[in-house]
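Enquirer: Fold the stuff below for me.
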Amino acid sequence: MTEQTTAAQTTTAQPATAAPAAVASRAKLGTRDYILIGVYAALYFVLIAIAAAVVQPLPFGMPFMGFACGILGGVPYMLTLTKSRRFGAVTILGVLLALLMGVIHGNVYTIVTAVAASVIADLIARTGDYRRISLNVLSAGVFNLWNLGLFLPFYIGRNDYLAAMVAKKGETATAQMAGLFPAWMLPVLVVLGVIGGLIGAWIARPMMRRHFERAGLV
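Expert: This next block holds a predicted model:
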């Protein structure tokens, strides 16, 4: 009887020890997650490139570039969250974005803001286990602040930046560009970036309603 009881207790205890391992494996990014992140990152890059192409030629369009990127980038961002629901997916998206923008613009500020915004956005979404729509939408607004680094040279080392711009684009074009970014515009850029991200995520919400419902998002 003693041996049978011990065996039964051992058999009963096995699922309890296996459960944490199963939970731990689900908490880690897998091969499928990396593939999806790559696909959605490519889509995100295409859409923000379209946003930039539409906004930049406008006479007063540059300050609204972050706003436009947030709106068009909402769908791939939300897909990254809902398809993975694991910490690190958004961070990787931000790192890829930082590397791309760092190469294109040669701007270290963009690398810093992209990485910082993506990590904070990832943590916000994680608070709701990537299931709370309100937190996911909020994280999209924070994530869209990656583009703030594109404009920081107008506020950090402004004189040197404008001098370099004069050598490349001439005094007239530089003066026009500098006029778009006075000191008071910096907090406006932050607000526009967050609002653009929120709108983009909210637009993505009804488009992905069926997926949210299947995933059990609230």
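Enquirer: can we go C-alpha only for contacts and neighbour counts from here?
Expert: Fine.
Enquirer: What about the residue nearest to residue 129 when sequence neighbours are not counted, how many residues nearby?
Expert: Nearest non-adjacent residue to residue 129, counting by C-alpha to C-alpha, 6 or more residues apart in numbering: residue 85, 7.1 Å away. Residue 85 has 23 neighbouring residues, counting by other C-alpha atoms under 10 Å.
Enquirer: quick one more, to check against the first:
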Amino acid sequence: MTASNSPVDNTTQTSNHNPGKPAKSGKLEVADLITIGVFAALYFVMVCVATLMSTLFTGGFGSIFLPAIAALISGCVYMLLAARLGKFGGITVMGMVIGLFLFISGHFVLSFIASIVFPVAADLIARAGKYKSKVLLLASYVVFSYGLTGPILPLWFMKDAYIASLQARGKDAAYIDGVFANVNTGTFFISMAAILVCAIIGGWFGQKMMKKHFIKAGIV
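Expert: This next block holds a predicted model:
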């Protein structure tokens, strides 16, 4: 006769099913925060590169199109974070870290608010697909990319306060006129549309890079 499996046998079989791979906790842990910090630093580098590119190649439109350029080149960082972490909070914290830096560096409080609202919304969208749905991750990245609009929205919606801020920092009338030379209703809609298009392209490219290089290399 064949003996039936004892509770000990079942426990052994269960433990051998995924050896060395404890179940993921749904909460952020210390190791997760370190991972988020690394990716936040990488994203910050991408924002700095986007700032340089917008200054060099878009002339007087530099700050207006900075979020779009950042969205175009940061897709890999975002998709890799979502794949590595797979928990709610990572996207939110990364966005808030960048927003906090912008706020501390002298931007309006609106820059920090945008860096909370849009990343939280992006995190919720990604979580709806369990951080695995390509469509929802792409939509999430598009929403996240609008988190960088905080520093430029006051150009259109808080013009007087923005001018007062520049004057308090010692900027002359010629400089202020240059800042607002291309700020109008048309450039507002163009800049918002540019973020949408660039985020779709950047997110799609990030997903392609994930599949082609990072997954095959065992990074995720």
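Enquirer: what TM-score do we get after superposing?
Expert: Laid over one another, the chains give 0.81 as their TM-score (TM-score structural alignment, normalised by the length of the first structure), with 199 aligned residues with a C-alpha RMSD of 2.5 Å.
Enquirer: who touches the residue nearest to residue 129 of the first structure in this structure?
Expert: Taking C-alpha atoms under 8 Å, 6 or more residues apart in numbering, we find residue 85 of the first structure in contact with 129-131.
Enquirer: Centroid-nearest residue for the second structure?
Expert: residue 144 (5.0 Å; C-alpha atoms, centre = their mean).
Enquirer: residue in the second structure matching residue 199 of the first structure?
Expert: Taking TM-score structural alignment, residue 199 of the first structure has residue 201 as its aligned residue in the second structure.
Enquirer: I'd like to check which residues are in contact with that match.
Expert: residue 72 are the contacts of residue 201 of the second structure under C-alpha under 8 Å, 6+ apart.
Enquirer: Please, which helix or strand holds it?
Expert: Using DSSP states H and E, residue 201 of the second structure sits within helix 185-209.
Enquirer: count of neighbours near residue 8 of the first structure?
Expert: Neighbour count for residue 8 of the first structure, taken as other C-alpha under 10 Å: 11.
Enquirer: mind checking how far it is from residue 2 of the first structure?
Expert: Distance from residue 8 of the first structure to residue 2 of the first structure, counting by C-alpha to C-alpha, to the nearest Å: 10 Å.
Enquirer: can you check residue 86 of the first structure too?
Expert: From residue 86 of the first structure to residue 2 of the first structure the distance is 45 Å (C-alpha to C-alpha).
Enquirer: These two: who's more crowded?
Expert: Neighbours were counted for residue 86 of the first structure and for residue 2 using other C-alpha under 10 Å; residue 86 has more, 21 against 7.
Enquirer: List the buried residues for the host helix or strand of residue 210 of the first structure?
Expert: Secondary-structure assignment from DSSP H and E places residue 210 of the first structure in helix 209-215. Buried residues in helix 209-215 of the first structure, counting neighbours by 16 or more other C-alpha atoms under 10 Å, are found at residue 212.
Enquirer: Can you tell me which helices and strands that helix packs against?
Expert: Judged by 3 or more C-alpha pairs under 8 Å, 6 or more residues apart in numbering; DSSP states H and E, helix 209-215 of the first structure is in contact with no other helix or strand.
Enquirer: change it to 10 Å
Expert: Under the contact criterion of 3 or more C-alpha pairs under 10 Å, 6 or more residues apart in numbering; DSSP states H and E, helix 209-215 of the first structure touches helix 74-84, helix 185-207.
Enquirer: how close does the first one sit to the second structure?
Expert: This points to helix 74-84 of the first structure. By mean C-alpha distance after the TM-score superposition for the first structure, the fitted helix 74-84 of the first structure averages 1.0 Å away from its aligned residues in the second structure.
Enquirer: Show the residue spans covered by the helices in the second structure.
Expert: Using DSSP state H, the helices assigned to the second structure run over residues 7-17, 30-57, 62-73, 75-85, 90-104, 109-128, 134-145, 153-157, 159-168, 173-179, 185-209.
Enquirer: Compile those into a markdown table and extend it with columns for distance to residue 23 of the second structure.
Expert: Formatted as a markdown table, the helices of the second structure follow (distance: least, C-alpha to C-alpha, whole Å):
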| stretch | distance to residue 23 of the second structure |
| --- | --- |
| helix 7-17 | 11 |
| helix 30-57 | 14 |
| helix 62-73 | 33 |
| helix 75-85 | 13 |
| helix 90-104 | 18 |
| helix 109-128 | 18 |
| helix 134-145 | 23 |
| helix 153-157 | 43 |
| helix 159-168 | 50 |
| helix 173-179 | 52 |
| helix 185-209 | 25 |
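Enquirer: mind checking which of those is nearest residue 220 of the second structure?
Expert: Closest to residue 220 of the second structure of these, according to C-alpha to C-alpha: helix 75-85, at 5.7 Å.
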